[in-house]
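J.: fold the following.
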Amino acid sequence: MSQILSIARPDSVRSVRLDTGRGTFAAFTAAPPAPRGTALLVPGFNGSKEDFLPLLPGLAEAGYRVVAIDQRGQYETGPASENPSYAPEGLAADVVALAGVLGGPVHLVGHSYGGLVSRLAVLNSPSAHTTWASLTLLNFGPAAVSEPTRERLELLLDALRTTPVLELWPFLRPQDGGVSEEVLAFLSDRWARNAPEALRLAAERMITEPDRSEALRDSGIPLSVVFGTPEDTWPEREAAAMARELGARYTEIMGGGHSPNVYEPEAVIEALTSFWNA
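T.: Now for the predicted structure:
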């Protein structure tokens, strides 16, 4: 799951709600006076727009309008619309709709499960080249998660069948004493707001997701892979091999772990902007 050290929102970052034909989505945005491009940032499993707070000011200072969202079923977005669909294909359609509102082509960044959704968004876009300027997969591998992560997700799936989401928090609460009470309160609230169906479908897909690298390579969209290490959700060797198969730029961020956007934000900003500028 995504990790957070602070929820302080810089003055340059605004909280907004984005209306699309598929519903309304909570987001953070930051932008320079005359942006050279737009980027859409998609969080992972049990994540939210707050995961990207360490990146937003720096990306805006580098010349980009950046928008980080809560996906459907997450935190302040909630169901987004009537009769919500939390299947990954539906979430991918949400991302395509958001790109349409932002005005393409858009640089797309997906973290972890957000990478799975973002890959589907590119593959399922009716007009990929006019919708997407590029795709960056941030700590996402080519297919299903590693065996240790699969076992943890299967335990969670078993628990979700019988236990309300809120009652599972004590088992998921970070044990790191360095996490402030403010952040812990936020994480507890964010977890409680997850739609159970969204969690279930995400966990199931992360366990079974096939390798779609060939189709993604054939999309012709510029690609990059940014991978924080050490990491056990997907092995680093799998991410590096995926990047080679995709013909993608590969950046390893040592010390970034599963959330280099939190632990090594300057390195992630450099990896993203150097790719976008090129």
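
J.: switch to C-alpha atoms for all contacts and neighbour counts from now on
T.: Will do.

J.: show me what the helix or strand containing A185 is packed against.
T.: Using DSSP states H and E, A185 falls within helix 181-193. For helix 181-193, the elements it packs on are helix 169-172, judged by 3 or more CA pairs under 8 Å, 6 or more residues apart in numbering; DSSP states H and E.

J.: what does the helix it packs on contact?
T.: Applying CA atoms under 8 Å, 6 or more residues apart in numbering, the external contacts of helix 169-172 come out as S188, W191, A192.

J.: for comparison, sequence B:
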Amino acid sequence: MSRPPTFTPPPCAHATTLSTDRGAFAVIDARPEGTPKATVLLLPGYTGSKEDFIALHEPLAAAGYRSVAVDGRGQYASSGPGSDGEPYRQGDEATYRQSELAADVLAQQAALGGERVHLLGHSLGGQIARAAVLTDAAPFRSLTLMSSGPAQISPSQQQRVKLLLDALSVMGMAQVWEAIQALDAPEETDTDDELRARWLRHSPAQLAATGRQLMTEPDRVAELAATGLPLHVVSGERDDTWPVPLLDAMAGRLAAARTVIAGAEHSPNTDRPGPTAAALTAFWDGLPGQGQAQ
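T.: Model (predicted):
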């Protein structure tokens, strides 16, 4: 589980609601002074939320980019079937099919004014972002896959997700949280209460549906390469969800830019936000036509 350093947006950002033709989504919207070079749409990973990108907003704004981090359907502050303490029903999982979540991303882009945006997805968010691009690449200037691999997650992580899904089928979200804390024994941080509050607001149906996606995702690298969209693969130097050599190979197959963030693991956005933001903005700044209306 990602651990953002704070849940409070920086001065350049504010929490708000993005209204789309597929419903309302909770976002953190950060803007630079003056006219932005472009807008970046940020999708969080499994069990994560828009707060996972909080430490990126200031450096992205300083570089001239508007950044919009979103809670997907059923994640934290964005409602969906099974949210807000409703009982878990397997039928709710249909709402969280990958095709539905990809359609949400396209609706979010349209609601940002219709301009082409840079799309970034972390972990699960990367696979949802990929599905959105494969549905329609035209709304996007580029795609960055952050700690998000070519297909299903590693066998060890599949076992962890399966344990979680088994627990969700017989326990409430509060009971599962306590079990996770006992298993992982994380060190205490100032955000622990906020992490628990975030967990309790996730839809268990969303966690079940997207967990199954992570365990069964097919390899769609060739399809993505064929879109011709500028691509960037970013990761830490260690990752047990998709091994780093696998991410290296994927970047080669995609002919993508490749960045490894020293000192980071599965969440470079929270582990090393400064170098991560610098790598992102260098990639976007280097694209043809950057800074021109598109």
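
J.: circling back: could you point out the helix or strand that follows the helix holding A185 of the first structure?
T.: The C-terminal neighbour of helix 181-193 of the first structure among helices and strands, as given by DSSP H and E, is helix 196-208.

J.: chain center to that next one, what's the gap?
T.: For helix 196-208 of the first structure, the separation from the chain centroid amounts to 15 Å (computed by CA atoms, centre = their mean, to the nearest Å).

J.: can you tell me the mean distance of it from the second structure after alignment?
T.: Comparison of helix 196-208 of the first structure with the second structure after fitting gives an average deviation of 0.6 Å (mean CA distance after the TM-score superposition for the first structure).

J.: how about that helix, aligned to which bit of the second structure?
T.: Helix 196-208 of the first structure corresponds to residues 204-216 in the second structure, going by TM-score structural alignment.

J.: ok, stretch 219-227 of the first structure next?
T.: Counting by TM-score structural alignment, stretch 219-227 of the first structure sits on residues 227-235 of the second structure.

J.: quick one: terminal-to-terminal distance for that stretch?
T.: Length of stretch 227-235 of the second structure, first residue to last, CA to CA, to the nearest Å: 22 Å.

J.: same check on stretch 70-80 of the first structure?
T.: By CA to CA, one end of stretch 70-80 of the first structure lies 10 Å from the other end.

J.: report the central residue of the first structure.
T.: P43 (2.4 Å; CA atoms, centre = their mean).

J.: correct me, but that one touches G73?
T.: No. Contact criterion CA atoms under 8 Å: P43 of the first structure and G73 do not qualify, at 11.8 Å.

J.: that older thread, contacts only, for the residue nearest to the centre of the first structure.
T.: K49, D51, F52, A68, I69, D70, Q71, G110, H111, S112, Y113, G114.

J.: all helices for the second structure, in order.
T.: Taking DSSP state H, the helices of the second structure run over residues 54-62, 98-111, 124-135, 155-168, 173-184, 192-201, 204-216, 221-225, 244-254, 268-271, 273-285.

J.: Throw those into a markdown table and include distance to F25 of the second structure and mean neighbour count, thanks.
T.: Formatted as a markdown table, the helices of the second structure follow (distance: least, CA to CA, whole Å; neighbours: other CA atoms under 10 Å):
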| stretch | distance to F25 of the second structure | mean neighbour count |
| --- | --- | --- |
| helix 54-62 | 17 | 22 |
| helix 98-111 | 8 | 20 |
| helix 124-135 | 15 | 24 |
| helix 155-168 | 24 | 15 |
| helix 173-184 | 22 | 14 |
| helix 192-201 | 14 | 17 |
| helix 204-216 | 15 | 22 |
| helix 221-225 | 26 | 15 |
| helix 244-254 | 30 | 17 |
| helix 268-271 | 21 | 24 |
| helix 273-285 | 24 | 18 |
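
J.: adding distance to R238 of the second structure, write these out as a markdown table.
T.: Shown next, in a markdown table, are the helices of the second structure (distance: least, CA to CA, whole Å):
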| stretch | distance to R238 of the second structure |
| --- | --- |
| helix 54-62 | 20 |
| helix 98-111 | 27 |
| helix 124-135 | 17 |
| helix 155-168 | 14 |
| helix 173-184 | 18 |
| helix 192-201 | 23 |
| helix 204-216 | 19 |
| helix 221-225 | 22 |
| helix 244-254 | 6 |
| helix 268-271 | 10 |
| helix 273-285 | 15 |
